[in-house]
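Engineer: How does the following fold in three dimensions:
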Amino acid sequence: MDDETWETIGRLVKRLDEHGTASPETVRLLRILKIGEEAGEVAEAVHGAMGSNPRKGHSHTWDDVQKELCDVVLTAMVALRTITPDAQRVFRENLERVAARDAPR
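Structural biologist: The predicted structure is shown next:
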């Protein structure tokens, strides 16, 4: 991810911090837990796109799934930035580690 993306995440974290009243420890925990909430919304959208719930039918589209997946990614980035000011480096290093693990030998 580029510098501009991480600058945007930093601004989002700053705005959230300015409006929060919880302790820093609670803020970290809640932002991490929010990832699970967003993942649940992905699951709900997939079920809706596939029409797998007879009571709700086709309540979502695959575009909805894409939007919810983006929410998961953004929420995880906010959580990562919340627990480390060096989130961009941490993310880059972990991405490189995963990519190297998958590289042909």
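Engineer: going forward, measure contacts between C-alpha atoms and count neighbours the same way
Structural biologist: OK.
Engineer: residues in contact with residue 76?
Structural biologist: Applying Cα atoms under 8 Å, 6 or more residues apart in numbering, we find residue 76 in contact with 32, 35.
Engineer: now do 6 Å
Structural biologist: Shown in contact with residue 76 (Cα atoms under 6 Å, 6 or more residues apart in numbering): residue 35.
Engineer: Can you say which helix or strand has residue 95 in it?
Structural biologist: Counting by DSSP states H and E, the element that carries residue 95 is helix 87-102.
Engineer: Enumerate the positions of that helix that are buried.
Structural biologist: Under the neighbour-count criterion of 16 or more other Cα atoms under 10 Å, helix 87-102 has 87, 88 buried.
Engineer: Quick check: the gap between residue 10 and residue 16.
Structural biologist: In this view, residue 10 and residue 16 are 10 Å apart by Cα to Cα, to the nearest Å.
Engineer: Another sequence for comparison is provided below:
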Amino acid sequence: MTSDGTWDTIAQLTAWLDRDSPVPPDQALQVRILKITEETGEAAQALIGATGANPRKGHSHTMADVSKELCDVILTAMVALRTLTPDAQTTFAKHLANVADRSLTPR
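Structural biologist: Okay, here's the model as predicted:
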């Protein structure tokens, strides 16, 4: 678990979104999960631009842009998880521990 205030900030961002959202509360989770896809698309677009993979657009982004977009994906997913469960920090910590155990523990 982090003690750096990350999940407190996520809780504050979630509350801010809840307060100012034009979306009915019963649709907030769906919209926030869809927002993850939108942010993922922006990360993909930045990577394509950073590598110049689209000859029509050339090098339109940098790897710093890719990093920023990946951070947006992570933040958006954290807000969606916090919307799903008020105990998002514990839910994530348990999941991370399970993934680490099955992936990093020698068999």
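Engineer: Residue 10 and residue 16 of structure 1: which has the busier surroundings?
Structural biologist: residue 10 (18 against 14; other Cα atoms under 10 Å).
Engineer: The longest helix anywhere in structure 1 vs structure 2, average offset?
Structural biologist: Determined from DSSP state H, the single longest helix within structure 1 is helix 24-50. By mean Cα distance after the TM-score superposition for structure 1, the fitted helix 24-50 of structure 1 averages 0.5 Å away from its aligned residues in structure 2.
Engineer: Which strands and helices lie in contact with that helix?
Structural biologist: helix 62-83 (3 or more Cα pairs under 6 Å, 6 or more residues apart in numbering; DSSP states H and E).
Engineer: Report the angle between the helix it packs on and helix 87-102.
Structural biologist: Orientation check (axes from the mean of the first three to the mean of the last three Cα atoms, to 10 degrees): helix 62-83 of structure 1 against helix 87-102 gives 120 degrees.
Engineer: Can you give me the buried ones in helix 62-83 of structure 1?
Structural biologist: Residues of helix 62-83 of structure 1 classed as buried: 64-65, 68-69, 71-72, 74-83 (neighbour count, 16+ other Cα under 10 Å).
Engineer: how far off helix 62-83 does the longest helix of structure 1 point, in degrees?
Structural biologist: Helix 24-50 of structure 1 and helix 62-83 are oriented at 170 degrees to each other (the same axes, to 10 degrees).
Engineer: Run the chain-centre distance for helix 24-50 of structure 1.
Structural biologist: Mean-position distance between helix 24-50 of structure 1 and its chain equals 8 Å (Cα atoms, centre = their mean, to the nearest Å).
Engineer: What residues in structure 2 pair up with that helix?
Structural biologist: Under TM-score structural alignment, helix 24-50 of structure 1 corresponds to residues 25-51 of structure 2.
Engineer: what's the closest of the buried residues of helix 62-83 of structure 1 to residue 1 of structure 1?
Structural biologist: Set against residue 1 of structure 1, the nearest of the buried residues of helix 62-83 of structure 1 by Cα to Cα is residue 77 (10.5 Å).
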